[in-house]
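# sharing a sequence plus its predicted fold:
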Amino acid sequence: QTFFLGDEINLKVIFKEKKSLTSNSPVSIAMPEVKDLLFIKNQKSTQSTDDNYNIHTLSYRLSADNFGTFNIPSAVASIGNQNNNIFGNLSTAKIRKIHSNPLTLTVKPLPDALRIFGDFNIKSSIDKTQATQGKAVNLTVTIHGKGNFEDIQKFSLDIEGATIYSDEAEFSYNQWQQKFAIVGGQDFVIPSFKFDYFDKITQSKKSIATKPISIQIKSKKGVQKPIKKIDQKPSNINDNPPTNNLKYYYLLLGIAIGAFINILFVALKNKQPSKDRSLVNQIKLARGDKALFDLLLPLNMLSLEAILQQLEANIYKNAQHKIRKKDIINAIKFEHKIN
């Protein structure tokens, strides 16, 4: 029999016992061991009869780890028990062995250097289509179906202008899944994921793919309302004030401009610490690793890189790193030298 690498076939071992010779002796069947072949026994055996025989059927699923031609030796049925003789040694006099016919199998490699065999479908899903700058969009790529999921390689994702965190792929007997967290500074498109495999039904190469997904990124800076400018003209008694009064007005105007510049300088100087104090309060109030991760990621601080990696591992890989908010706050204070 011939089949493709990655596929599996059903193998049956049939043991017949003449009704006229039926005994109560136990029967055990040993399957041969063949390199690169795997025999998986089904849970239940079946019993049936015909006119002359009682028939026992054992079913196996057989798969291969390599391609080529395989010679399977005979399966051996042992009938009877091993008993102790009078000297206390095992005696095999009551055991009778029957051998089945040998088999030859041919396992063909998949064409086009394919690695995956089966019947699959693929989809990608996200938790949001709009996000604020610095907030992550969570993406999940899922492959459903039947086949050798353990051989599916993880996808790589590259989006210009975005930071991408990828989880390790996980799989079960009927599903394969990989998760991503994407942080973008502007609108971006999640590209299509293409998956090639050898289709079990059509016995040919098949390509399936997800659809691209557009993500909108909103700026986190608030829009300031325009300040209405009110021009106030000093009330003059005379349309042509004296020259001395005009000099006096210029002096007052110079003083006012100087005071305004000083106030503006102080405000700009204190703006960043005030912002950082607000950030410190947000960090103190953050509940959970995900909220803390979303706060720290947009800061782009080298001193927080190790903490971000630990948070990512806690969120996406079920790690148990202990995160000290005090260390984060100290790093931010040192960076901006605030009290």
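Looks like it came in fine.

# could you use CA atoms for every contact and neighbour count after this?
OK.

# was I right to think Lys94 contacts Asn84?
No - judged on CA atoms under 8 Å, Lys94 makes no contact with Asn84 at a distance of 10.9 Å.

# strands along the stretch 101-250 of the chain, start to end?
Ranges of strands in the stretch 101-250 of the chain, per DSSP state E, counting those that start in this stretch, are 103-108, 117-126, 130-132, 136-147, 162-166, 170-171, 175-184, 188-190, 194-199, 204-209, 213-218.

# residues near Leu295, how many?
Using other CA atoms under 10 Å, Leu295 has 16 neighbouring residues.

# skipping its backbone neighbours, what lies nearest it in space?
Counting by CA to CA, 6 or more residues apart in numbering, Ile283 is the residue found nearest to Leu295 once chain neighbours are left out, at 7.3 Å.

# can you tell me the element that neighbour falls in?
Using DSSP states H and E, Ile283 falls within helix 243-285.

# and the next helix or strand past that helix?
helix 289-296.

# tell me the angle whatever helix or strand comes next after that next one makes with strand 175-184.
Downstream of helix 289-296, the next assigned helix or strand under DSSP H and E is helix 305-316. Between helix 305-316 and strand 175-184, the angle comes out at 140 degrees (axes from the mean of the first three to the mean of the last three CA atoms, to 10 degrees).

# comparison target below:
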Amino acid sequence: MIMIRFLFLSIIFITSLFSDVRLDLPKNSIKGEALNFSITISGNDIVLPKLDLIASNSVHEISSSISTNIVNSKIIRSIKKVYSFYPQKDFIFPSLKFIIDGKEYFTKERKIVLKTLGKTKSSLFDLSIKVNKKELYVSENFLLTLVFKYKKNPNIVDLSFEKPNFDNFWYKQLKESKQYEEKGFIVQELKFLLFPLKEGVLKINPLKINARLFVNDSSSVFSNKMSNIRIYSNELELDIKKLPSNINLIGDFDIKTKVDKTKIKQGEAVSFKLEINANGNIDDISDIKLNLDNATVYENKPKIETKYENGKYIGKYTKVFSIVPNKSIIIPKINLEYFDKKTRTVILKQSDEIKINVVQDSVLTTNQLIQKPIAKIKEKEVIKVIEKISIKDRIIFFTLGIIAGILILGLYLYVIKYKVKRKSNDTPLLKRVKKAKNKNELLKILAVYIKIDSSLDKLIFQLENENDIKLIKKDVVKRIKEINL
């Protein structure tokens, strides 16, 4: 009797375990695709395990829902969470620990085997991928073409291309695409430009397209039912070779520089433009800096323009610097190294060295004063004249005084109004300049206006070497008004 009671309690315990925690996990998964699993927990006080990593793979929660049920007059909360991650090889799904209403529950470990699917064989569909070369170097671009064929069939309801996950490759989808008919099939081509990120034998896993179509089902009340089909392409292997050490560019590159002038006055700015044209991985060019002694350098962000044309990935890297030299300087050569696949050598390209001459302003000084002899002033005889003023003249003078007072008051009001109007007509730049409290604030405001006006450039240069900015600030305000900035 005791044994039967023990077995009965054990069955109740096991049943309650599976009713409180349920893990839905597929036995197998497809390599290169997401593995989704769900956890359903019932209880009031629930503590979930931390699920950030499983078998060194990052796990992401993709959905969560909460429901409430009443069982035997008790309110029971139920939580369902769905997670996803991308396993790269066979692994052991670990045991998970849950605390529900103060009790600990554990799921069982489970081995997950990854399957590699082959190309789908179907009379309705065909999906294949091909590349224009299989032996290449790290960062060398190549073209991958996806060709999808499907038969004209009214039962095909929907087709969707699943975004590829090109592991170990950087890629971009090209705008070039084709659609045409061939032997009863509709053919669609998509093109991708890929760049391998590491050396070795790299695989491109099969790409996938999802299809929905109606199929006949004699066992169903309705003659047709909806079916979801996954269509897989072939996989590819590429042999990727390592680039020479300290080299990350491959292709054909050309570098050139130019300035808008080579002779300037002190305080003026020189515009220095750097341009690199390439047939290769121009996106991998590191940001080029310009460090010059005896000069202040301002720079813009580099601009990179690329396109795929006539089977080549070509582009242009442009960067503009504004240089304010303190004295004559030399802009040194800029080096650019890349690997030439044709000659299998590292090539060094250099820009030209450019000399900038700064002409000092000549200042004329005079230490001698030209003095003229002082003429003797003759004493003049002062004659006093006493005039009598009549009442009529006094009335006239009084009237004229009132008129003069009115005119002076009107002129005073006009000047005040003009000043207020003039102040309100100040441009945003003038307002910012006038509000600047120190040299650094004023330099930040004016730095972006270098190269617009040579006189303004000179004032900015003087500002860098002066601590008292009051006089220069007035000249800056005056010049900004003259050039209408």
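Good, I have the coordinates. As the structure is a prediction and not an experimental result, all values here were calculated from the model.

# who does the helix holding Ile283 of the first structure touch, helix- and strand-wise?
helix 325-336 (3 or more CA pairs under 8 Å, 6 or more residues apart in numbering; DSSP states H and E).

# what does the helix it packs on rub up against?
With CA atoms under 8 Å, 6 or more residues apart in numbering as the test, helix 325-336 of the first structure has contacts from 272-273, 276, 280, 283-284, 303-304, 307, 339.

# with stretch 238-257 of the second structure instead?
134-140, 196, 198-203, 272-282, 284-285, 336-341, 346, 349-352.

# what does stretch 14-21 of the first structure give?
52-58.

# what subset of these is buried?
By neighbour count, with 16 or more other CA atoms under 10 Å, those hold 53-55, 58 as buried.

# what is the nearest of those to Ile255 of the first structure?
Nearest to Ile255 of the first structure out of these is Leu58 (CA to CA; 102.8 Å).

# residue in the second structure paired with the closest one?
Residue pairing (TM-score structural alignment): Leu58 of the first structure is matched to Leu190 of the second structure.

# average offset of the host helix or strand of that match relative to the first structure?
Using DSSP H and E, Leu190 of the second structure falls within strand 185-196. When the first structure is superposed, strand 185-196 of the second structure averages 3.6 Å from its matched positions, counting by mean CA distance after the TM-score superposition for the first structure.

# run through who's touching that strand.
Against strand 185-196 of the second structure from outside (CA under 8 Å, 6+ apart): 137-152, 168-181, 240.

# kindly recompute the last result at 7 Å.
Contact partners of strand 185-196 of the second structure, identified using CA atoms under 7 Å, 6 or more residues apart in numbering, comprise 138-152, 168-174, 176-181.

# only whichever of the residues you listed are buried, select them in ChimeraX.
Buried subset of the contacts of strand 185-196 of the second structure, written as a ChimeraX selection, criterion 16+ other CA under 10 Å:
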select :138,139,140,141,142,143,144,145,146,147,148,149,150,151,169,171
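
# quick check: Lys135 of the first structure touching Asp294?
Yes - counting by CA atoms under 7 Å, Lys135 of the first structure does reach Asp294; the two are 5.7 Å apart.

# neighbour count: those two, which is higher?
Lys135 (22 against 18).

# how far away is the residue nearest to Leu295 of the first structure from Ile328 of the first structure?
For Ile283 of the first structure, the distance to Ile328 of the first structure (CA to CA, to the nearest Å) stands at 8 Å.

# cool, and Ile227 of the first structure?
Taking CA to CA, one finds Ile227 of the first structure at 37 Å from Ile328 of the first structure.

# the second structure: which residue goes with Phe198 of the first structure?
Matched by TM-score structural alignment, Phe198 of the first structure corresponds to Phe339 in the second structure.

# aligned partner of Val137 of the first structure in the second structure?
Aligning on TM-score structural alignment places Val137 of the first structure opposite Val270 in the second structure.

# for that match, what are its contacts?
Listed by CA under 7 Å, 6+ apart, the contact partners of Val270 of the second structure are 259-261, 322-324.

# now which residue in the first structure aligns to Asp352 of the second structure?
Using TM-score structural alignment, Asp352 of the second structure pairs with Lys211 in the first structure.

# burial count for its match?
The tally of other residues near Lys211 of the first structure (other CA under 10 Å) stands at 14.

# hmm, it is touching Lys194, no?
No - in terms of CA under 7 Å, Lys211 of the first structure does not count as a neighbour of Lys194; the distance is 9.4 Å.

# from Arg77 of the second structure, how far off is the equivalent of Asp151 of the first structure over in the second structure?
Using TM-score structural alignment, the equivalent of Asp151 of the first structure in the second structure is Asp284. Going from Asp284 of the second structure to Arg77 of the second structure by CA to CA gives 53 Å.

# look at those two and report which has more neighbours.
Each of Asp284 of the second structure and Arg77 has its neighbours counted (other CA under 10 Å); Arg77 has more, 16 against 11.

# report the contact partners of that one.
By CA under 7 Å, 6+ apart, the contact list for Arg77 of the second structure reads 42-44, 67-69.

# which of the helices or strands spans it?
Here Arg77 of the second structure is assigned to strand 74-85, by DSSP H and E.

# relative to the first structure, which residues correspond to that strand?
Going by TM-score structural alignment: strand 74-85 of the second structure matches no residues.
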